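A.B. asks: Please find the sequence and the predicted model below.
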Amino acid sequence: MIKVAKEVGANYVAHGATGKGNDQIRFELGAYALHPTIQVISPWRLPEFYNRFKGRDDLFEYAQVNGIPLPVTKSSPWSMDANMMHISYESGVLEDPNHQAPPGICQMIIDPEKAPNVPEILVLEFRYGVPIKVTNKTDSTEITKPLDLFLYLNKVGGRNGVGKIDIVENRSIGMKSRGIYETPGGTILLAAHTDIEVFTMDKEVRKMKRELDIKFADQVYRGFWFSPECEFTRYCINKSQESVEGKVTLKVYKGGIYILARESPLSLYNEELVSMNVQGEYEPTDAGGFIKVNALRLREYCRLREKSN
């Protein structure tokens, strides 16, 4: 949007986000980060707009009177944000957090109980942490192009009822909101990537990477994608993925994802070392000293409590 604004010499951009949500923050912080002098028009925050249209019901009526077609109805008044990754649903009965979501609300996935009785077995291959191939062993489908791969996982997850969540979130401006989210392909990828990451990544590095994941999610959620801290976080996450390579076999079945196997040329898994049938290059007596060192502060804490009492 900002690229086009610069090309045509526009001084203003506008968006339709409400004055209560997070989208307004992400839109505008992104716009200012890329075009510091741009001016943003946000109708939902203009008194002449929100005093005339108190809410979605008034907008429904305005659209009906003026012959404006809408993708929603008063009986299904969901506020939906859709992209390749997911669709989110808010508004209507969903504003009552104790009201169960109506059946069939999702558009990308079916209800798990309606999913086929035959599971699908997928093999996902990663390199540098990026999915490069998916093979469906059930029907022999193989896909390597990134966009096609992701869209295919959306289909597989969708027809098997995978990827729906019902959550209450904390908005950046301070209020809580309830929403339904469907993310079929992303949910499959997350399960497979997490497994191959644990399999190939050093324990302490992965611990730090998980902390970065949380920071990254928070930065993006609050609209700071183009900030220096988010650039740094993305760089570190990319660095952590250098050894994340291999294949994960999983089963997709009636709303669930089940990891079946994994392999990697860069695996840190040492079968001989971990085996219960072979001692390998490990001295069991070393564990005693490790435990005693870690128990030292616990013993001292216990001594302090006894002294206090």
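C.D. replies: Received it, and whenever you're ready, just let me know what you need.
A.B. asks: C-alpha only now, for contacts and for neighbours.
C.D. replies: OK.
A.B. asks: Please, where are all the strands along the chain?
C.D. replies: Ranges of strands within the chain are 12-14, 39-41, 79-82, 87-90, 120-127, 130-136, 141-143, 164-170, 176-182, 246-253, 256-263, based on DSSP state E.
A.B. asks: And here is the other one:
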Amino acid sequence: MSKSFNKVVLAYSGGLDTSAIVPWLKENYNCEVVAFVADVGQGEEELAGVEEKAIASGASSCYVVDLKEQFVKDVIFPTLKTGAIYEGQYLLGTAVARPIIAAAQVEVARKVGADALCHGCTGKGNDQVRFESAFAALAPDLEVIAPWREWDMRSRPDLLNYLEERNIPCSASVTKIYSRDANLWHISTEGGELEDPWNAPTEQVWTWTKEPEQAPDTPVYLTLSFDKGEWVGLNGDAIEPVSAIDALNKLAGEHAVGRLDMVENRLVGMKSRGCYETPAGEVLYAALQGLESLVLDRTTQDYRIRLGNEFAQLLYDGRWFTPLRDVMLAAAEKIAEPLTGDVVVKLYKGNVTVTQKRSPNSLYSNAFATFDEDEVYNQKHAEGFIRLYSLASRIRALHAQSDEAAS
């Protein structure tokens, strides 16, 4: 490698890959390595001792940045308002964290005067695109180093041997069954038996949610309050978003809510299988959709659904830092303006059911919908509406009859 850098900021997790990347960068790029750790709610266990690990691996310093509140405010809640669900199933738990992590990494790079950024994403996944697209938008002047696309190491034993040769401590072992990614919003699991779609996931796959058979036999009912599409209350009490999402994850997970076993289409072209757990997300999406059904008119609700599909694709593909993101979020904010009200959900054996909903902006009127006699709707008027609504079909059929008669 002909290039050398003065200082590189590495997105560091403390796992095997990034522990090996630190000395590899120093050896191959003759640079100082600054470790950057994003706290997006992955839990104290994952963050315990991470600074010491980074220094022991050869980093000159380690910045642990608490992004949880910003993660919720700037990414999770706005994405919720769009209704984004990738390929009709995935609540984007991994993708949703990448913009906030990439932006914070660039901030650290500016702070320490770095001339390059580095990530530990593989050359087969989506995350390399997400991170590098963000870097291109936020710091086009900084070089990007992707070791998995450069080095000769290809396996866990290769990485472990590399660290052992340099007397760098690492708690990882040769036999790692699963690859996991966790944040405040979700946890994903890949690898192991999941690499064969014919294999059902074993119980070891799931870490946040119970099996439905093991969930409580008594349902729990929750009242969620929203203000302009933003979650603001639970069971009548105001919430603090970060702790509320964490608590809802635990409660809904106890009731087996939030599991997804999915084969998805990656941006890079291949299919991959992942098991995702997003308990709080599943509850909040269901509650918001229940409120939408009460408040939004038909054409607006239809557009929100299309917006959600398009925003899911944008987020999944790593296009957060684009003008289109601003346009779509502005539309979502406008659509969400009347989404104020309360929704009661029932959690039971893996299911979320909306049982009650109310809003001061409700478009539902019993006076219009009732089968009893009313003064606001004359059923005779429907005849003219139906005749106009079906006019094109009527004209087409008349033409067909005329052609038949002529032949």
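C.D. replies: Arrived safely. The shown structure was predicted, so the numbers you read here are calculated from the model rather than taken from an experiment.
A.B. asks: Let me know which of the strands of structure 1 is the nearest to residue 275 of structure 1.
C.D. replies: strand 256-263 (17.1 Å; C-alpha to C-alpha).
A.B. asks: Residue 321 of structure 2: what's it in contact with?
C.D. replies: Residue 321 of structure 2 is in contact with 99, 133, 134, 137, 138, counting by C-alpha atoms under 8 Å, 6 or more residues apart in numbering.
A.B. asks: Could you find the closest non-adjacent residue to the counterpart of residue 287 of structure 2 in structure 1?
C.D. replies: By TM-score structural alignment, residue 287 of structure 2 lines up with residue 192 in structure 1. Distance criterion C-alpha to C-alpha, 6 or more residues apart in numbering; nearest residue to residue 192 of structure 1, sequence neighbours excluded, is residue 248 at 5.9 Å.
A.B. asks: Export the strands of structure 1 as JSON lines, with columns for mean neighbour count and distance to residue 304 of structure 1.
C.D. replies: Output for these, formatted as JSON lines (neighbours: other C-alpha atoms under 10 Å; distance: least, C-alpha to C-alpha, whole Å):
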{"stretch": "strand 12-14", "mean neighbour count": "14", "distance to residue 304 of structure 1": "62"}
{"stretch": "strand 39-41", "mean neighbour count": "15", "distance to residue 304 of structure 1": "60"}
{"stretch": "strand 79-82", "mean neighbour count": "14", "distance to residue 304 of structure 1": "55"}
{"stretch": "strand 87-90", "mean neighbour count": "19", "distance to residue 304 of structure 1": "51"}
{"stretch": "strand 120-127", "mean neighbour count": "21", "distance to residue 304 of structure 1": "51"}
{"stretch": "strand 130-136", "mean neighbour count": "19", "distance to residue 304 of structure 1": "50"}
{"stretch": "strand 141-143", "mean neighbour count": "15", "distance to residue 304 of structure 1": "61"}
{"stretch": "strand 164-170", "mean neighbour count": "14", "distance to residue 304 of structure 1": "39"}
{"stretch": "strand 176-182", "mean neighbour count": "19", "distance to residue 304 of structure 1": "41"}
{"stretch": "strand 246-253", "mean neighbour count": "22", "distance to residue 304 of structure 1": "49"}
{"stretch": "strand 256-263", "mean neighbour count": "16", "distance to residue 304 of structure 1": "45"}
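A.B. asks: I'd like the distance between the match of residue 287 of structure 2 and residue 251 of structure 1.
C.D. replies: 10 Å (C-alpha to C-alpha, to the nearest Å).
A.B. asks: any shared contact partners between those two?
C.D. replies: In contact with both residue 192 of structure 1 and residue 251: residue 259, using C-alpha under 8 Å, 6+ apart.
A.B. asks: tell me the contacts of the aligned residue in structure 2 for residue 109 of structure 1?
C.D. replies: Superposed on structure 2 with TM-score structural alignment, residue 109 of structure 1 falls opposite residue 209. For residue 209 of structure 2, the contact set (C-alpha under 8 Å, 6+ apart) comprises 250, 252, 253, 254, 255, 256, 257, 258, 259, 277, 279.
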